[in-house]
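Engineer: predicted structure and sequence below. I'll ask about it afterward.
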Amino acid sequence: MMSRRAYALLAALVLVVAIVGWNFVGGWYGSGPLAKDASFIVPSGASLSSVSEKLEEKGVVASADGFAFRARLFGGGRSIKAGEFSIPAHASASRVLSIITSDDVIRRQVMIPEGMPSVMVYDRLKAQEALTGEITVPEEGSVLPATYDIQKGETREEVLRQMQAAMSRELKELWAKRASGLVVKTPEEALVLASIVEKETAKPEERTVVAGLYSNRLREGMLLQADPTIIYPITRGKPLGRRIRQSEIQAINDYNTYTMVGLPKYPICNPGKASIEAVLHPADTDALYMVADGKGGHVFASTLAQHNENVKKWFAIRRARGEI
């Protein structure tokens, strides 16, 4: 029979094992040391060991080694994900692992609308406090308007490169599918004309007609006479905020299509996919002129006489509104 001394030693051993086991398990499921909710970034390609060290450094877990060991033991082989995660205060190590192995990342986005000029793209990226580093104003027409996911700590230069790479890919793909007999002969010319179409109409259903109209003018050797090309060298695409002056209409530069035949030398904004497609698949139209219709769209005409009548109607609308 076991002596009292042996029983005591066995009981003590069981107690020690129980305490150690409880502490070990408690260290996995018990409350963590994080005092308040915080965000935590897992870099792309990071290992469990490096993430564990960072978790300890940020006060999310008590011990990097303890977290890594328990994660391998209790984690079921789950892989950590790259991204920014929201960690609640006092989250257990088990909860932390569940979070950083999930797809529940914090989504940060920056939206570049169709027709935004590059100076405003620059302003928008500079205003993103989650991003770091400096950039210069991108080349006009080099950014594809879209909504982009960004990560906290990512550089503005990296995000801008993604935007420009997206435009390069999109333009290449659309150019490969272009219609035959186009007046634009290169992807660069298509981008310039698309930037004018983008600025000339806000109605999606008008894009191909406007593209067809300007294509007709280019074939005829007519001045394009697009007002946004007057404004661009003045404001770099930002709203003018006043009526165009006669001296500005007569200005000679690389953009003003009232004083030059053909396309501007460079784009006047960052056109969207739909405007590029419109230029590469313009409407079959005989329109050469257009004027506002007072409803947010345009009235098109194939002769100057028709256009002059349409202009009279537009001026009558403006007078009725008290605009002139």
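Structural biologist: Ah, there it is.
Engineer: contacts, neighbours, all on C-alpha from now
Structural biologist: Will do.
Engineer: so who does the nearest residue to residue 133 once chain neighbours are set aside touch?
Structural biologist: If the residues on either side of it in the chain are set aside, residue 133 comes closest to residue 155, at 5.4 Å by C-alpha to C-alpha, 6 or more residues apart in numbering. Residue 155 makes contacts with 131, 132, 133, 134, as judged by C-alpha atoms under 8 Å, 6 or more residues apart in numbering.
Engineer: helices of the stretch 201-324 of the chain, start to end?
Structural biologist: Using DSSP state H, counting those that start in this stretch, the helices of the stretch 201-324 of the chain run over 207-220, 227-235, 246-249, 273-280, 304-321.
Engineer: so which of these comes closest to residue 198?
Structural biologist: helix 273-280 (5.8 Å; C-alpha to C-alpha).
Engineer: other SSEs contacting the closest one?
Structural biologist: Packing partners of helix 273-280 (3 or more C-alpha pairs under 8 Å, 6 or more residues apart in numbering; DSSP states H and E): helix 156-176, helix 187-200, helix 207-220.
Engineer: please identify the most buried of those.
Structural biologist: Of all those, helix 187-200 has the most neighbours on average by mean count of other C-alpha atoms under 10 Å, namely a mean of 24.
Engineer: can you report how many residues neighbour residue 262?
Structural biologist: 20 (other C-alpha atoms under 10 Å).
Engineer: does it really touch residue 216, like I thought?
Structural biologist: No: Residue 262 is not in contact with residue 216 according to C-alpha atoms under 8 Å; the separation is 11.2 Å.
Engineer: save the helices and strands packed on helix 273-280 as CSV, and put in distance to residue 5 too.
Structural biologist: Output for those, formatted as CSV (distance: least, C-alpha to C-alpha, whole Å):
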stretch, distance to residue 5
helix 156-176, 70
helix 187-200, 91
helix 207-220, 94
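Engineer: put this beside the first:
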Amino acid sequence: MTAFSRISKWFFYLILLPATIGVCGWQGWAWWSWASAPVASEQEVSPTADGTVQLQIPPGSTAQEIGENLKAIGLIRSTTAWNLWTRWETLRDRNGSFQAGTYEISPTEALSDIAGKIWSGSIVERSFTIPEGWSIREMAIYFENQGFFSAEEFVAATEQIPTEAFPWLSPDLPHLEGFLYPDTYKVAEDTSPTAIVNQMLARFEQVALPIYEQGQAQTPYSFLEWVTLASIVEKETVIDDERPEIAGVFARRLRDGIPLGADPTVEYALGIRQTEDQPLTFAQVRIPSPYNTYINAGLPPTPIASPGVSSLEVSLEPPDTDYLYFVARYDGTHVFSRTLAEHEAAQAAIHDGRSAQSESRSETTN
């Protein structure tokens, strides 16, 4: 054995000896079990439905502060035992540390299990799902209804453009509409609107950005135009098989300088959603707005919703089509037409069919 090895060996014993003596001096594992067991707390604790306690560890909390909080709410008996575990874990994992966040802890958990949970960062998480085609307004209402935070807080967060973290975002954007990728996410229980926005932007960067980078040389659209077109295609498409044809119609209209005439852009401008019983009126589609694609040629200034990957892909280089028009049947499908005369005939047929169905329902109820 070399001199260095002997020194290293004795140095290890000097570190381990105090901990070993301490455990033995405290009457071994029987004492450790007593120190780990929970006790009644003098503080008021709000347990969850299954009896567990939610504990908030603020950022920057020291190991001693965490131990004192655990003892105060009755989850451990001894801060001395806690400090011993902390010293040993620090020696074993020098790169590790206790993690901030919200934790669910059962009163029956042992001290070592509680410490391990906080050391590894096993925080309370919850999930949320944003469907393709949702706007920021719809997301904001959803988060408020789910108890995350207020709709106003979320909208305010989306009006901050984090170009330092995501340099592909234009600093001139008024908001992040279209760039919050629709998906299912897991977040900390006490997450903030900004954290969620950044998580969704990171997902867009991961999924959507490579699509544009790979096809940028072939597409006629700028990055913003591409996402904007994809958002309109997303809102218009119900049946997936029709997505390429819808994108093709819009692409042809853009090339020919014909207004897109997309209902979802008017709905976005007015903050409404039309239904079969309450379709957009002629007066509504004549209301001036930068987003009204009935009276303005070209694309609106920003996306109108969050497109999914299918709409993003098909909008990068839309297929050629003979069609210039389409009209919804209100069953998810559309009638595509080559000429204005065909389009007007299709509109009339759909209108007559809806009127006949309405009369039939009226006669049945009477």
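Structural biologist: Structure's in. What do you need? Every value quoted in this text rests on a predicted model; they were computed, and no experiment measured them.
Engineer: mind listing what residue 197 of the second structure touches?
Structural biologist: 157, 158, 180.
Engineer: go on, residue 32 of the first structure?
Structural biologist: By C-alpha under 8 Å, 6+ apart, the neighbours of residue 32 of the first structure are 60, 61, 62, 89, 90, 91, 92, 93.
Engineer: so how far is residue 39 of the first structure from it?
Structural biologist: Distance, residue 32 of the first structure to residue 39 of the first structure, using C-alpha to C-alpha, to the nearest Å: 15 Å.
Engineer: repeat for residue 118 of the first structure
Structural biologist: Separation of residue 118 of the first structure from residue 39 of the first structure (C-alpha to C-alpha): 32 Å.
Engineer: show me which of these two is the more surrounded one.
Structural biologist: More neighbours surround residue 118 than the other of residue 118 of the first structure and residue 39, with 24 against 13 (other C-alpha under 10 Å).
Engineer: which parts of stretch 26-37 of the second structure are buried?
Structural biologist: Neighbour counts using 16 or more other C-alpha atoms under 10 Å place 32, 35, 36, 37 of stretch 26-37 of the second structure among the buried residues.
Engineer: got a list of contacts for that stretch?
Structural biologist: Against stretch 26-37 of the second structure from outside (C-alpha under 8 Å, 6+ apart): 23, 75, 76, 77, 78, 81, 108, 109, 110, 111, 112.
Engineer: what's the answer for stretch 85-94 of the first structure, then?
Structural biologist: So stretch 85-94 of the first structure is in contact with 27-42, 60-61, 67, 71, 96, 99-100, 104-106, going by C-alpha under 8 Å, 6+ apart.
Engineer: got it, and stretch 72-80 of the second structure?
Structural biologist: With C-alpha under 8 Å, 6+ apart as the test, stretch 72-80 of the second structure has contacts from 34-45, 64, 67-68, 70-71, 107, 110-111.
Engineer: ok, back up a step: report the two of the contacts of residue 32 of the first structure separated the most.
Structural biologist: Farthest pair in the contacts of residue 32 of the first structure (C-alpha to C-alpha) is 62 and 89. Separation: 13.3 Å.
Engineer: who has more neighbours, the two?
Structural biologist: residue 62 (18 against 15).
Engineer: quick one: map the more buried one onto the second structure.
Structural biologist: In the second structure, the residue matched to residue 62 of the first structure (TM-score structural alignment) is residue 77.
Engineer: and the gap between that match and residue 268 of the second structure?
Structural biologist: Distance from residue 77 of the second structure to residue 268 of the second structure, by C-alpha to C-alpha: 58 Å.
Engineer: next one: residue 320 of the second structure
Structural biologist: 27 Å.
Engineer: with neighbour numbers in mind, choose between those two.
Structural biologist: Set side by side, residue 320 of the second structure and residue 268 show more neighbours around residue 268, with 17 against 13, by other C-alpha under 10 Å.
Engineer: quick check: closest non-adjacent residue to that one.
Structural biologist: residue 304 (6.5 Å).
Engineer: give the burial count for the one you found, as a bare number.
Structural biologist: 28.
Engineer: that older thread, which of the helices of the stretch 201-324 of the first structure sits closest to residue 291 of the first structure?
Structural biologist: helix 304-321 (6.4 Å).
Engineer: where does the counterpart of residue 27 of the first structure in the second structure sit, in terms of helix or strand?
Structural biologist: Using TM-score structural alignment, the equivalent of residue 27 of the first structure in the second structure is residue 34. Secondary structure from DSSP states H and E places residue 34 of the second structure in helix 28-36.
Engineer: next one: residue 88 of the second structure
Structural biologist: helix 79-92.
Engineer: could you check the angle that helix makes with helix 28-36?
Structural biologist: 110 degrees (axes from the mean of the first three to the mean of the last three C-alpha atoms, to 10 degrees).
Engineer: any buried residues in helix 79-92 of the second structure, and which?
Structural biologist: For helix 79-92 of the second structure, by 16+ other C-alpha under 10 Å, it's 79, 81, 82, 83, 85, 86, 89.
Engineer: and the first one, how far from residue 24 of the second structure?
Structural biologist: Pointing back at residue 79 of the second structure there. According to C-alpha to C-alpha, residue 79 of the second structure stands 17 Å off from residue 24 of the second structure.
Engineer: one more: the last one?
Structural biologist: Remark: distance between residue 89 of the second structure and residue 24 of the second structure (C-alpha to C-alpha) = 18 Å.
Engineer: ok, the second one next?
Structural biologist: According to C-alpha to C-alpha, residue 81 of the second structure stands 12 Å off from residue 24 of the second structure.
Engineer: quick check: chain neighbours aside, which residue is closest to residue 338 of the second structure?
Structural biologist: Residue 338 of the second structure sits nearest to residue 323 (C-alpha to C-alpha, 6+ apart), 4.3 Å away.
Engineer: typo on my end, residue 302 of the second structure
Structural biologist: residue 228 is the one closest to residue 302 of the second structure (C-alpha to C-alpha, 6+ apart), at 5.8 Å.
Engineer: corresponding residue for the one you found in the first structure?
Structural biologist: Using TM-score structural alignment, residue 228 of the second structure sits opposite residue 192 in the first structure.
Engineer: try residue 308 of the second structure
Structural biologist: In the first structure, residue 308 of the second structure lands on residue 272 (TM-score structural alignment).
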